[in-house]
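>>> pasting the sequence and the predicted coordinates here, then a few questions.
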Amino acid sequence: MTTERVRWGILGAGNIARTFVGDLVAQGLEVAAVASRDARRAAEFAAELSIPTSYGSYEALVADPGVDVIYIATPQAFHAEQALLAIDGGKPVLVEKSFTNDAPEAERVVAAARAKGVFAMEAMWTRFLPTADAIGDVLERGSIGELVSVSSSHFQNLDVAPTSRHGNPELGGGVMADLGVYGVSFASRYLGEPTSMLVDGEASELGVDLSASVLLRHGAGRTSATLTRMDAPGSNRAAVVGSDGWIDIDSVFYASTSFTVYDGGRGQRELLRFDKPQHVGRGMQFQALEVERCLSAGELESPRMPLDESIAIMRTLDQVRARIAAARSSSVSR
């Protein structure tokens, strides 16, 4: 790095970028520039959030010597193209989840980053929250025994019209890319890549997955379940089950939240209550702090969100979506 202080560039000027920048600034991190294909939108975004520089092209952001690392905050359909642009320019990248549109794209991004010797990471921000750290501590202590199962539900009432980001296949819309990825990544973190799956779900006439019920086997008798849909609200809770107890994770399970650890004995007594942590912002700054730590240490990927795992997660999403699409095609042809 050319300076001790890492200077962030923001590629994309939408809502997720706004949240990310707000959290970084609240944490005292530096945001140096923002880019959008619409120069006016970039300028308005920069003025709103007091970012010194704005650009009307992504190429200009990548070429800026005053930017040390780039956060890609566009829809999934464009992640690979833009990550490759940044990597080719020698810029480290934090790529919003889902990492790419599909697994082959993820493999190309990872191969490019490794060939170029450039840092890359998927922005699965929930992994870096204090809640996630506390759950990890419970598991490391063996408080619930050997892990056997993970479950989660993620429901939101979103606009799924064909013209919306969530309902438009050209923008990478779909419940697995936007919501289900949290549950799949959650299971992957604790149980690894699945060995088999059972899937049910619904897809729109355009082939966009709208809901999914996903049961995964992870080997050694361990399983995970992910329930998700984007046309209805829900409790959005999760559980991690072990041979000697379990962890109930309160709503919203993928954000900064509380949880309770229970003994699995006959009394099923409460062992630990972890209250919702207090910190500035939503919590997206913690992934940025991990990126900055990796850059300072000269690491090309984070051990907390390995690139090979991001590829494996994309493989799982691809398989789930393919099965939902096949089921819809079969039902339509009857």
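Right, received. Where do you want to start? Numbers count the residues shown, from 1 in each chain.

>>> from here on, just use CA atoms for contacts and neighbour counts.
OK.

>>> list the contacts for the residue nearest the centre of the chain?
Taking CA atoms, centre = their mean as the criterion, M124 is the residue nearest the geometric centre of the chain, at 2.9 Å. By CA atoms under 8 Å, 6 or more residues apart in numbering, the contact set of M124 is 96-98, 182, 287, 305.

>>> which of these tops the neighbour count?
Counting neighbours by other CA atoms under 10 Å, S98 leads the contacts of M124 with 28 neighbours.

>>> neighbours around the residue nearest to that residue when sequence neighbours are not counted, how many?
Leaving aside its sequence neighbours, S98 sits nearest to A177 (CA to CA, 6 or more residues apart in numbering; 5.6 Å). When neighbours are counted by other CA under 10 Å, A177 registers 24.

>>> G298 versus A177, what's the distance?
30 Å (CA to CA, to the nearest Å).

>>> could you do V175 as well?
If you go by CA to CA, the gap between V175 and G298 works out to 36 Å.

>>> got the contact list for T126?
The contact partners of T126, taken as CA under 8 Å, 6+ apart, are 132, 254-256, 284.

>>> okay, one more to line up with it:
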Amino acid sequence: MPLTLPSPRTLTDTEVPALRWGVIGTGIADPFVGAIHAHTRQRAVAVTARDAAKTEAFARRHGIGTVHTSVSALVEDPEVDVVYVATPHPLHHEQALEAIAAGKHVLVEKPIAMSAQQAREITDAGRAAGVLVQEAMWTRYLPQSDVLRQVLADGLLGDVRLVRADFGFVFGFDPAHRLWNPELGGGALLDAGVYPIAFASSVLGPPDAVTAAGSLAPTGVDERADLLLPSAGANALVSTSLVARLPITASVVGSEARLDVHSPFFGPTGLTLTTGSATSEESLTWRDTTFDKLNEGLSHQAVHLAAYVAEGRVESPVHDHAEVVSIMATIDEARRQLGAAGVPGAGGSGM
């Protein structure tokens, strides 16, 4: 039989309500707001950030009518339906809780917090308040991720034996920069490692154990980490780094076939399904050609969030609260094993 891949089950913007978004932060929020304005009916209507001049410029660039001078003013704005927390991750916990307390749905940039304990507090608060809490793990909402879910559900790979994923880049050491500063949530695991760890989790679920090897920067943050994550008879091998140019690919290897996610695996790229032996392989490739630019794929997570709000959900069905906390627990434990600075204390890892 010829190789086939299932078609992605896409969700169109016309199927979901047009929500009014309040934005906290102007860094990663810039491509996100650009994407939702270009490709959806979701609209950013208010923004706040620390630098007043940059915030005003951001508002002009994206046609945002309201600039608030504080987080409190933004989350209390009756014209805002959902708050996008797009600040550095040490601020996520406090700002997400404040938005939830104001009765707002929240999309919180990854990692959702600095520890599993903080993640649990955010998700528990959202559930208690009856509002949606979603981590901005945009990969989960891409068409290729739906293809992967169908491939796994249909058993096309056979018994899954191995998952591999990596995300690493070279960033010059600067102790004052957030990537290298423990007080600013620095380190490879929190910034980049959350992607491959989340990918492994999406296939295998929470690991039965965590074994981490790597090295620390002079500031005490993890500069690189390689993790072994066994689960349900399979292993995941994930790597992350601030000092090595990793290929940024992901693979799921089964007893019958292998599925490779193209680089960078966390964005809208493509998939290749391969079967056969080393001397007689057969492969089939699917590519996502929807957008011209990678970051335009950020719009998918906003459309799904709007759908979940309309359905009255408090968590994402493809990235639920328990998994969000579990991924943070894996990061906590890996950082603890490496001896990284700023690791949460007892009760923080959740392992």
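Nice, thanks for sending it over. Since we're looking at a predicted model, the values are computed, not measured.

>>> on that earlier part again, higher neighbour count, V175 and G298 of structure 1?
Taking neighbours as other CA under 10 Å, V175 of structure 1 and G298 compare with V175 leading, 28 against 12.

>>> isn't that one right next to L227, touching?
No: contact criterion CA atoms under 8 Å: V175 of structure 1 and L227 do not qualify, at 10.3 Å.

>>> what sits in contact with each of these two?
In contact with both V175 of structure 1 and L227: 211-212, using CA under 8 Å, 6+ apart.

>>> okay, stretch 303-316 of structure 2 sits on what stretch of structure 1?
Counting by TM-score structural alignment, stretch 303-316 of structure 2 lines up with residues 289-302 of structure 1.

>>> show residues contacting that stretch.
1, 6, 94, 114, 117-121, 128, 307.

>>> next one: stretch 163-174 of structure 2
So stretch 163-174 of structure 2 is in contact with 180, 188, 192-193, 195-197, 199-200, 203, 234-253, going by CA under 8 Å, 6+ apart.

>>> narrow those to those in helices?
Counting by DSSP state H, the part of those found in helices is 188, 195-197, 199-200, 203.

>>> can I get those in JSON lines with distance to A38 of structure 2?
Converted to JSON lines, these look like this (distance: CA to CA, whole Å):
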{"residue": "A188", "distance to A38 of structure 2": "31"}
{"residue": "Y195", "distance to A38 of structure 2": "25"}
{"residue": "P196", "distance to A38 of structure 2": "28"}
{"residue": "I197", "distance to A38 of structure 2": "30"}
{"residue": "F199", "distance to A38 of structure 2": "27"}
{"residue": "A200", "distance to A38 of structure 2": "31"}
{"residue": "V203", "distance to A38 of structure 2": "31"}
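
>>> that older thread, and the contacts of stretch 163-174 of structure 2, which of them are buried?
Neighbour-count burial (16 or more other CA atoms under 10 Å) applied to these gives 180, 188, 192-193, 195-197, 199-200, 203, 234-243, 246, 248-253.

>>> now the longest helix along structure 2 on structure 1. Mean distance?
Counting residues, the longest helix found in structure 2 (DSSP H) is helix 321-338. Following the fit onto structure 1, the mean deviation recorded for helix 321-338 of structure 2 is 0.5 Å by mean CA distance after the TM-score superposition for structure 1.

>>> how far does that helix sit from the chain's center?
Centroid displacement of helix 321-338 of structure 2 relative to its chain, using CA atoms, centre = their mean, to the nearest Å, is 14 Å.

>>> buried ones in that helix?
Within helix 321-338 of structure 2, the residues scored as buried using 16+ other CA under 10 Å are 321, 323-336, 338.

>>> between the contacts of M124 of structure 1, which is nearest G89 of structure 1?
Closest approach to G89 of structure 1 among these (CA to CA): E96, at 18.7 Å.

>>> structure 2: which residue goes with that closest one?
Residue pairing (TM-score structural alignment): E96 of structure 1 is matched to E109 of structure 2.

>>> what residue of structure 2 takes the place of the residue nearest to the centre of structure 1?
Aligned partner of M124 of structure 1 by TM-score structural alignment: M137.

>>> how far away is that match from A192 of structure 2?
M137 of structure 2 sits 12 Å away from A192 of structure 2, going by CA to CA.

>>> how far apart are stretch 53-61 of structure 2 and its match in structure 1?
For stretch 53-61 of structure 2, the mean deviation from structure 1 after alignment is 1.6 Å (mean CA distance after the TM-score superposition for structure 1).

>>> list the buried ones in that stretch?
55-56, 58-59.

>>> report the aligned residue range of structure 1 for it.
Under TM-score structural alignment, stretch 53-61 of structure 2 corresponds to residues 40-48 of structure 1.

>>> same thing with stretch 72-86 of structure 2?
The aligned range for stretch 72-86 of structure 2 is 59-73, by TM-score structural alignment.

>>> just how off-centre is the matching stretch within its chain?
Centre to centre, stretch against its chain (CA atoms, centre = their mean), the figure for stretch 59-73 of structure 1 is 21 Å.

>>> sorry, back to before: among the contacts of stretch 163-174 of structure 2, which are located in strands?
Under the assignment DSSP state E, the contacts of stretch 163-174 of structure 2 contribute 234-241, 250-253 to strands.

>>> and those as CSV, adding distance to T279 of structure 2?
Shown next, in CSV, are those (distance: CA to CA, whole Å):
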residue, distance to T279 of structure 2
A234, 25
N235, 25
A236, 26
L237, 25
V238, 27
S239, 29
T240, 32
S241, 34
A250, 23
S251, 20
V252, 20
V253, 17
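
>>> in which helix or strand does the aligned residue in structure 2 for Q82 of structure 1 reside?
Aligned against structure 2 by TM-score structural alignment, Q82 of structure 1 finds its counterpart in Q95. According to DSSP states H and E, Q95 of structure 2 maps onto helix 92-101.

>>> check which helices and strands that helix is in contact with.
Helix 92-101 of structure 2 sits against helix 71-75, strand 82-85, strand 105-108, helix 116-129, with contacts defined as 3 or more CA pairs under 8 Å, 6 or more residues apart in numbering; DSSP states H and E.

>>> would you turn the ones you listed into a markdown table with mean neighbour count and distance to D222 of structure 2?
Shown next, in a markdown table, are these (neighbours: other CA atoms under 10 Å; distance: least, CA to CA, whole Å):
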| stretch | mean neighbour count | distance to D222 of structure 2 |
| --- | --- | --- |
| helix 71-75 | 20 | 31 |
| strand 82-85 | 27 | 25 |
| strand 105-108 | 26 | 23 |
| helix 116-129 | 20 | 18 |
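
>>> wait, which of the ones you listed is closest to T279 of structure 2?
Nearest of those (CA to CA): helix 116-129, 45.3 Å.

>>> what about the closest one, how far off from structure 1?
So helix 116-129 of structure 2 averages 1.1 Å relative to structure 1 (mean CA distance after the TM-score superposition for structure 1).
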